[in-house]
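Participant: structure, please.
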Amino acid sequence: MRDIQLVLERWSGWAVDNTAIGWSPIAAGFKGLLPPTSKSRLSCCDNDGAIIDTAVGMLGKAGRKDELDLVKLHYIFKVSKSTIARHAKCSEGKIRNRLMIAETFIDACIIMTGAKLEMDDWVHKSEIKKVA
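Facilitator: The predicted model follows:
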């Protein structure tokens, strides 16, 4: 089972320079809050990036623009969930829930295509075995 948060972290490093979805350089209402982009971010290969980028883009096609904006803010622009919640004037729990829905949707899109990501070996959730 892949850890979609690690997948999206690596994708965000790739997406800063390569995304086809057309992210704006400054998210609406967050000017001055966004840290400068850094080349030291973890990234993924172009094949993985294109697959994940397509899955993220499906959020918009499915009418989930709010979740798409959350993914952009949190993963691409590195805005914390609490900052997003303060700006949206809602609880951080609500933001976490909506982001979890978006992550699950993206993971489901990747699974439904049957795509095997090259990074799958590094982003699997580890299982903890119960001892005695």
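Participant: please make it C-alpha for all contacts and neighbour counts, starting now.
Facilitator: Noted.
Participant: and the longest helix for this structure?
Facilitator: Taking DSSP state H as the criterion, the chain has its longest helix at helix 92-113.
Participant: could you list the buried residues of the helix or strand harbouring M58?
Facilitator: Using DSSP states H and E, M58 falls within helix 46-61. In terms of neighbour count (16 or more other CA atoms under 10 Å), helix 46-61 has its buried residues at 48-59.
Participant: could I get these as JSON lines with distance to D107?
Facilitator: Formatted as JSON lines, those follow (distance: CA to CA, whole Å):
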{"residue": "D48", "distance to D107": "13"}
{"residue": "G49", "distance to D107": "13"}
{"residue": "A50", "distance to D107": "14"}
{"residue": "I51", "distance to D107": "11"}
{"residue": "I52", "distance to D107": "9"}
{"residue": "D53", "distance to D107": "12"}
{"residue": "T54", "distance to D107": "11"}
{"residue": "A55", "distance to D107": "8"}
{"residue": "V56", "distance to D107": "9"}
{"residue": "G57", "distance to D107": "12"}
{"residue": "M58", "distance to D107": "11"}
{"residue": "L59", "distance to D107": "11"}
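Participant: alongside the first, I'd like the structure of this one:
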Amino acid sequence: MRDMYEVLSRWGVWARDNKGVGYSSIAAGFKRLMPQQSSGKQACSDNDGLMIDGCIAKLLKFKPEEHELVMRHHLYGQSIRSIARGRKCSDGTVRKMMQTAEGFVGGCLAMLDVKMDMDI
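Facilitator: Now for the predicted structure:
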């Protein structure tokens, strides 16, 4: 069983690092030739990032509120408590919605039935 919070955290670092580059997935192997911006957190591989990105896109289609939470927390680094304050609700409510999003993405990855590089 995967730790979906860790999976989404690594995806967030990967997505921040690849934002605006515009390379196709074929040229993604050349990413290591560019200077790295160290955030102190570990990113996932390009293959894993693309798979998770597809699941995040499905999350937007079926659960847009949860998608917004994932983007705010994992991509932009906003705290759960800060998100809750902005929504004028308890952080427990936001955590439950985040767990729903994590379960959705985990279910999508399970349906794909692929071995991820971070599983090794």
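Participant: quick check: TM-score for this pair?
Facilitator: The TM-score (TM-score structural alignment, normalised by the length of the second structure) is 0.80; 104 aligned residues with a CA RMSD of 1.7 Å.
Participant: got the angle for the longest helix of the first structure vs helix 46-61?
Facilitator: Helix 92-113 of the first structure runs at 120 degrees relative to helix 46-61, counting by axes from the mean of the first three to the mean of the last three CA atoms, to 10 degrees.
Participant: with the second structure superposed, average distance for helix 92-113 of the first structure?
Facilitator: Following the fit onto the second structure, the mean deviation recorded for helix 92-113 of the first structure is 0.3 Å by mean CA distance after the TM-score superposition for the first structure.
Participant: pull the residues that contact that helix.
Facilitator: Outside helix 92-113 of the first structure, the residues that touch it by CA atoms under 8 Å, 6 or more residues apart in numbering are 4-5, 51-52, 55-56, 58-59, 67-68, 70-71, 81-82, 84-86.
Participant: change it to 7 Å
Facilitator: Identification of contacts with helix 92-113 of the first structure by CA atoms under 7 Å, 6 or more residues apart in numbering yields 4, 55-56, 67, 70-71, 81-82, 85.
Participant: and the residue of the second structure positioned farthest from its centre, how far from R10 of the second structure?
Facilitator: No residue in the second structure sits farther from the centre than K88, which is 24.2 Å out by CA atoms, centre = their mean. According to CA to CA, to the nearest Å, K88 of the second structure stands 28 Å off from R10 of the second structure.
Participant: hang on, the earlier thing: the longest helix of the first structure: how far from the chain's middle?
Facilitator: 9 Å (CA atoms, centre = their mean, to the nearest Å).
Participant: that helix aligns to what range in the second structure?
Facilitator: With TM-score structural alignment applied, helix 92-113 of the first structure matches the range 91-112 in the second structure.
Participant: for that stretch, which positions count as buried?
Facilitator: So, applying 16+ other CA under 10 Å, buried residues of stretch 91-112 of the second structure: 91, 94, 97-99, 101-102, 104-106, 108-109.
Participant: of those, closest to M116 of the second structure?
Facilitator: Nearest to M116 of the second structure, judged by CA to CA, of these is L109 at 9.2 Å.
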